[in-house]
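Colleague: Would you be able to build a 3D model of this:
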Amino acid sequence: MSKKMFLMSCSYLFLMSNKTFIMEYELLNLSSICFSFTMIFDSISMCFGAVVTLIAGCVFTFACKYMEEDHFFFRFIWILLSFVISMNLLIFSGSVFFLLLGWDGLGITSFALIIYYQSYESYSAGFQTLMVNRIGDALIVAGSFLFVSLEQYSFLSLTSAFTLLVLVLCVAALTKSAQYPFSSWLPAAMAAPTPVSALVHSSTLVTAGIYLVIRLSHNLPLSISSSLLLMICGSITCLLGGWAATFENDIKKIIALSTLSQLGVMVFSLGLGFPALALFHLFTHAMFKALLFLAAGSILLTSFGTQDLRLLGGVGLKMPLAMVLFNLSSLCLVGTPFLSAFYSKHLILEKVFLSGTNMVGIVLMMVATMFTAKYSLRALKSVVWSKMALSVSSAPSSSLINLPLIILGSGAIVAGKFFSLMNIYNMELAYIPTMMSNMINGVTILGVILGIMISGNKNHMPWEHFSFLTPLYVNVTKLFSPVVQKLSMLDYGWLEPKVIFQKTLEPLGKVASDFYSWPSTKGSLNRILLSLMVISFGFSFII
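Modeller: As a prediction, the model looks like this:
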């Protein structure tokens, strides 16, 4: 026991210190450029690695019960383990080689996990996620050429000459973190099993891009163009994610859209020039979002896989522990005082007023905060406070379910205070006028009231296809179905001319058939003349 306490104290002292250890293995040295595998160990990578490992352990424990009846359980566990290893490679990477190894590993393993159920929906979501992530992969590969042109292959020490490179990597980070206009793959990724969603949306795939920007801005302040890009994309994503969640009825998609909204808050904080606050909110968000997904997974086990909020009323009476923790994580999402997210999210909102940003960004963030409170209370009202709407089974009483929920629930309570003590920048106080502080509290209370009073049970959000929250190719066949049918007949008609006359051009086909049959009774001269007339008419029509 004393050895464990000694190791824990040494780890804590290492995290509290500002020391950095770098491990480098040189592959080759070409034209004074060192191509190497580099790993970095500092307070950022060690803290994030510890958070990812803790959440991954809870998710693996939960998956042992959730996926116990799956015939390919061990295959699922190995793919999930590869996913976690890829994320850790990305966290501790210090060179482009390690970065690409972790980045591509996340993309490939996430694709394998999303299509795990092998349905049409999972295949569509998996390929959509893969294609969007390939955009970021291509940008990082293009960035490697910029690294070489600047005679460096490591991003540990950057100068002002790397401004264009940082901008390219910021765009690549937006694709991985599902920021506007690359947001549509994140709600679609809900086709994966619930343990995968808990890991993806809390601390791994969606946070990879944000962690990359934090790592880049740790040594070099972002340029004006990069900061403006992050502020615009972050504020729009935060607003659209909260807006879409108020119209959604699928409980897993509501949680996914809430992830989209919280990622927008982090990216907006990076655009303001506060990477430490973005990392702080990243840690607290990872704790309560993993708890929220695992609590939702417990609900799915009890309700036979029902995910519609309108049918989940009264489930809380059957599973009090999961419902208490579901309430706890939802209140963290709102930013309730004395819970973990309050220490990070409220500080970011206060910093918005002190940053000197334009009024548009402030208004977008305030409206997004109101939407967050609204959809969180709407979900609580439907799941916990409504009447029983369907028959449910008895709640699973396994320690494999309860133990991860209790661990993450404890983290959702104390993580905010713990991580604020880990970094002196997180203990900073923001002195703003009372009116601005009351505005933050007022929009939150307004969202709570709207979430309780207004159900908002609509099928779709207006203009969801044009806000990049749903792919443009989804459901557009209803609008263009007549055109698609005509084009299919046209394509088929190149091989079968009679089909065109019969299906698409029946009047013209009838005239043409009469036209070609009439000259046969009048002689070859009339047939030649009328054929010339048809050719001249067709030529004039083409001209």
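
Colleague: Only C-alpha atoms from now on, for both contacts and neighbour counts.
Modeller: OK.

Colleague: In terms of helix, strand or coil, where does Gly356 fall?
Modeller: coil (DSSP: H, G, I helix; E, B strand; the rest coil).

Colleague: burial count for it?
Modeller: Number of residues near Gly356 (other CA atoms under 10 Å) recorded here: 10.

Colleague: Quick check: which element contains the spatially most central residue of the chain?
Modeller: The chain has Leu186 as the residue nearest its centroid, 3.8 Å off, counting by CA atoms, centre = their mean. According to DSSP states H and E, Leu186 maps onto helix 185-188.

Colleague: who does that helix touch, helix- and strand-wise?
Modeller: Contacts defined by 3 or more CA pairs under 8 Å, 6 or more residues apart in numbering; DSSP states H and E place helix 185-188 against helix 120-149, helix 251-272.

Colleague: The structure of the following sequence is requested for comparison with the preceding one:
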Amino acid sequence: MKSVKSLKFSMLLLVYSTTMMALGYGLFMINETSVVELTFFDLSTTKFTLTMILDKTSIGFSMIVTLISGSVFMFSHKYMEEDPFSGRFIWILLSFVISMNLLIFAGSIFSLLLGWDGLGITSFALIIYYESKESQLAGFQTLMINRFGDVIIVLSMFLFLSQGQFSYLSMSDSMFYLSGLILMLSVAALTKSAQFPFSSWLPAAMAAPTPVSALVHSSTLVTAGIYLVIRLCYNLPLDYNICSMLLLCGSVTCLLGGWAATYENDIKKIIALSTLSQLGVMVFSIGLNLPSLALFHLYTHALFKALLFLAAGHILMVTFGVQDIRYMGGVGVMMPLTCVMFNISSFCLIGGPFMSAFYSKHMILEKMFMSPVNMISLIIMMFATLMTAKYVSRTLKSVSWGKTGMPLLSSCSDIFTSLPMVILALGAISGGKLILSLEISNLETAFLPSIQSALINLVTFTGITWGLIETAKKKNKIFLSTLFFLTPLIYGSTKPFSSFLAKLAFLDNMWVEPYFLIKKNIYPWIAKFQQSGMWPMARPFLSSSALVFLLMTSGMFIY
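Modeller: Sure thing, here's the model as predicted:
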């Protein structure tokens, strides 16, 4: 019954995605925008409204998210079939998808916070799902860094209040504190999208089940911040200083993810670091004042990264959960379909010709040569491109083309694992050309000398050759594997909280254990206190305190 529920949600999401595809095609043709506002109340000249926006951007992204989510739910039917609590997992995962859709259609700060905080809560529940110490630490790293961005968004409400409105779609150049407001929202977006120096939580989130990773790293949690900044760019151009900040953070993050992945042996962390690298490319594109191109790469990246995670998850099912690429090999012989899917998504990652990412990633690199960026940012991006090609070829050599290093399951494939990968593979191959033909705003032209155009291809081929020559390392370099020592810094700040909860047996003994722990240890003290002679004197004081608290709370809501 629990496994059937995932199939029902999968079909529902795929039908919704098909409906959004038809609706989005109509909006692409007529190019109209509809805004729905629900006014809660008026306070002086300020309206507190919940705004939802329906346009080609929101509907198109919602279609991509639900298409990937439907495929992931179908894959979860097989991947989580032996989990006794798979029903709870499916409901939390559905709440995660709903929160992302609320954020996509958000047009005001209130509707944005509904999806933003919903993503934070449900992602924390999904990361700590396995209830181990590693999951606990990873969940608190994610929670602490994302809370920092949430606090910044809540503080930005004061600047919205000074303008007399809470819609970030109606901002204009005449607004006071406009630069400060956009800066606050941009920094909050950098925390949610794991940009430097907030990058350490993204590889740590690999403690979640693989279907969760496929959603988090493709189209949901990490893309929320980038989608917010793209929305801001559509209303008004970003300030020069903000663009410089985005260029710096994007280029450093792209280099950080690509370089660290070349010395990583865990296949899930390699894919997570590749997500970090591609998010840096999107932020770099926004810093170049090319939000449409960044959104285009966001679409293509979501399709092939979800496919890459599903293929990796299927490989983990065959290798008995072993995630070290040094012990993998022979996948192409045992699982030819999965090997083909893994190769397709990997070629998309390096921007292989005629793949979906070829139309977006290569255009971003070509526009970089045409833009007035400094030489340091250009060199960093080119070196990051080389590192991307290197770790992709190194991983393919170990997983798909290497010799068998351990016994594999003879058969672990069925329609529930093959069909989702086939659906996403079609999008990974033809999605770029299809989106480019529908949306004219994604069409960019670049006029480069032959030397600069050939330099991009030369760097890619150099990285591929380097990765094929190099063998998997036995030990990682601490400086790179810890993301420039960001991981120990965040780990040290979250360890006291996680250790405190571990003492309360919060995770190791199921989620409802704190209730029984309190009932066992606290209730006897309350009973002894009631039986003592101090209870008649303390009872009026406690009653009056509860009454004052109730009046204060109701007064705040009335106000």
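
Colleague: Could you get me the TM-score between them?
Modeller: TM-score of the superposed chains, computed with TM-score structural alignment, normalised by the length of the first structure, equals 0.85; 473 aligned residues with a CA RMSD of 1.7 Å.

Colleague: Now check the second structure for the residue matching the residue nearest to the centre of the first structure.
Modeller: The alignment partner of Leu186 of the first structure in the second structure, by TM-score structural alignment, is Leu202.

Colleague: How about the aligned partner of Val367 of the first structure in the second structure, nearest residue that isn't a chain neighbour?
Modeller: In the second structure, the residue matched to Val367 of the first structure (TM-score structural alignment) is Phe383. Residue nearest to Phe383 of the second structure in three dimensions, not counting chain neighbours: Leu255, with 7.1 Å by CA to CA, 6 or more residues apart in numbering.

Colleague: you'd agree Leu221 of the second structure is up against Leu190?
Modeller: No: here Leu221 of the second structure does not reach Leu190: they are 11.8 Å apart, not a contact under CA atoms under 8 Å.

Colleague: okay, the two: which has more neighbours?
Modeller: Set Leu221 of the second structure next to Leu190 and count neighbours by other CA under 10 Å: Leu190 wins out with 26 against 23.

Colleague: What about His362 of the second structure, how many residues nearby?
Modeller: So His362 of the second structure, with other CA under 10 Å, has 19 neighbours.

Colleague: Same check on Thr163 of the first structure?
Modeller: For Thr163 of the first structure, the neighbour count with other CA under 10 Å is 17.

Colleague: and the equivalent of it over in the second structure, how far is that from Ser186 of the second structure?
Modeller: Superposed on the second structure with TM-score structural alignment, Thr163 of the first structure falls opposite Ser179. As for Ser179 of the second structure, its distance to Ser186 of the second structure is 10 Å (criterion: CA to CA, to the nearest Å).

Colleague: swap in Pro353 of the second structure?
Modeller: Counting by CA to CA, the gap from Pro353 of the second structure to Ser186 of the second structure is 33 Å.

Colleague: Of these two, which one has the most company?
Modeller: Using other CA under 10 Å, the more surrounded residue of Pro353 of the second structure and Ser186 is Ser186, with 23 against 12.

Colleague: ok, which stretches of the stretch 1-150 of the second structure are helices?
Modeller: Assigned by DSSP state H, counting those that start in this stretch, the stretch 1-150 of the second structure shows helices spanning 2-30, 56-79, 86-104, 109-127, 133-163.

Colleague: okay, and the last one goes to which residues in the first structure?
Modeller: Pointing back at helix 133-163 of the second structure there. Mapping helix 133-163 of the second structure onto the first structure (TM-score structural alignment) gives residues 120-150.

Colleague: Which parts of the matching stretch count as buried, going by neighbours?
Modeller: 121-137, 139-140, 143-144, 146-147 (16 or more other CA atoms under 10 Å).
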